[in-house]
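Trainee: missing the sequence, but the structure's below:
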């Protein structure tokens, strides 16, 4: 074997030793970034499901409580804000407002016992409750995916690779300000 061929093989081996981990790290970051994007999409899907259920719930309740216009308006406004939200934080804020409005709507139901026994209302309430649970799970899955992604791109030597290929940290899904406060539920009949 000639000296030139040995040198070429050594250079190729050194390049391969350097290149293979680089490719593996890059592909790992791509997979984790896609998991974050998929998790964010799952949140959006569940928020859309809830948004689609709300008009049916509101229509059912309206039939029993026509004079409670301000609550219906608040639910509709919050739903519109959620539909127009662009960033993760905007979605979190709009979601919090919608949850608050829905709490007021469900508290209103307590003033109308016949409504609670209506099969349509019960079906919609169960669907809405299931959707709320799915949204919470989707948020947790998103934050888990963001945590794995952010940790990977910040670890050495991945931090060098992530800097070269512009893998940036993703924001966590955070509740809006005031979400930690317990919602006030008032069962006093309105006049």
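Mentor: The structure has been received and is ready for your questions. As the structure is a prediction and not an experimental result, all values here were calculated from the model.
Trainee: C-alpha only now, for contacts and for neighbours.
Mentor: Noted.
Trainee: which helix of the chain spans the most residues?
Mentor: Determined from DSSP state H, the single longest helix within the chain is helix 3-64.
Trainee: please state the offset of it from the chain centre?
Mentor: What separates the centre of helix 3-64 from the centre of its chain is 15 Å, taken as CA atoms, centre = their mean, to the nearest Å.
Trainee: what does stretch 124-137 give?
Mentor: The chain centre lies 14 Å from the centre of stretch 124-137; the measure is CA atoms, centre = their mean.
Trainee: buried sites along it?
Mentor: Buried residues in stretch 124-137, defined by neighbour count with 16 or more other CA atoms under 10 Å: 124-125, 127-128, 131-132, 134-135.
Trainee: closest one of the residues you listed to residue 185?
Mentor: Taking CA to CA as the measure, residue 185 lies nearest residue 125 of the buried residues of stretch 124-137, at 17.2 Å.
Trainee: also this one, for the comparison:
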């Protein structure tokens, strides 16, 4: 009888361990998927920026320093890789000159009316929205994974099997703020 109880206890431990492991794998995969979504959108934005620079250059050739800054910040963001802290800082730094680039359009009515510029502006805005959604999904998945990795009894399984906490992907919101545009008194 004691043997059956011991075997039953061992079976329960094994089943519990398998369930915990599978939950950790599932949450880790969700976090990987979330990061992949962010990466895709960041690359999409990086691919739109040269088109935007080229379009604005044709109207505002004297903004050379800004074009150089955007190009440099884009290269730094592309080179940051998957290190979340570096990537977040690089993307924040890129957002600043891109926002200034978009604000230049206010000084050039012909550019604001250009179909090419309007389409790029719409695509960039859509991409920014997708980045924000992907960031929220990723950070939610990371929160779930981190909670599982830290919770008992999952923490007994997580550490030895290589599951670790992950960092959130944060972009400084002050850097992402769009520039204020004077609409000439129109509310």
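Mentor: The structure has been received and is ready for your questions. Just so it is clear, the model here is predicted, and its values are computed rather than measured.
Trainee: which elements pack onto the longest helix of the first structure?
Mentor: Applying 3 or more CA pairs under 8 Å, 6 or more residues apart in numbering; DSSP states H and E, one finds that helix 3-64 of the first structure makes contact with helix 69-84, helix 119-154, helix 158-164.
Trainee: picking up where we left off before, for the buried residues of stretch 124-137 of the first structure, give me CSV that also has distance to residue 115 of the first structure.
Mentor: As requested, those are exported to CSV (distance: CA to CA, whole Å):
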residue, distance to residue 115 of the first structure
124, 12
125, 11
127, 16
128, 16
131, 21
132, 21
134, 25
135, 26
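Trainee: of those, closest to residue 187 of the first structure?
Mentor: Ranked by distance to residue 187 of the first structure (CA to CA), those are led by residue 125 at 18.2 Å.
Trainee: ok, residue 97 of the second structure - contacts?
Mentor: Neighbouring residues of residue 97 of the second structure by CA atoms under 8 Å, 6 or more residues apart in numbering: 66, 69-70.
Trainee: buried subset of those?
Mentor: Applying 16+ other CA under 10 Å to the contacts of residue 97 of the second structure flags 69-70 as buried.
Trainee: any chance of the helices and strands packed on helix 3-64 of the first structure in TSV, with distance to residue 100 of the first structure too?
Mentor: Output for those, formatted as TSV (distance: least, CA to CA, whole Å):
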stretch	distance to residue 100 of the first structure
helix 69-84	9
helix 119-154	12
helix 158-164	39
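Trainee: which one of the ones you listed lies nearest to residue 40 of the first structure?
Mentor: Closest to residue 40 of the first structure of these is helix 119-154 (CA to CA; 5.9 Å).
Trainee: mean distance of that closest one to its aligned residues in the second structure, please.
Mentor: With mean CA distance after the TM-score superposition for the first structure, helix 119-154 of the first structure departs from the second structure by a mean of 0.5 Å once superposed.
Trainee: what span of the second structure lines up against that helix?
Mentor: Mapped onto the second structure using TM-score structural alignment, helix 119-154 of the first structure covers residues 115-150.
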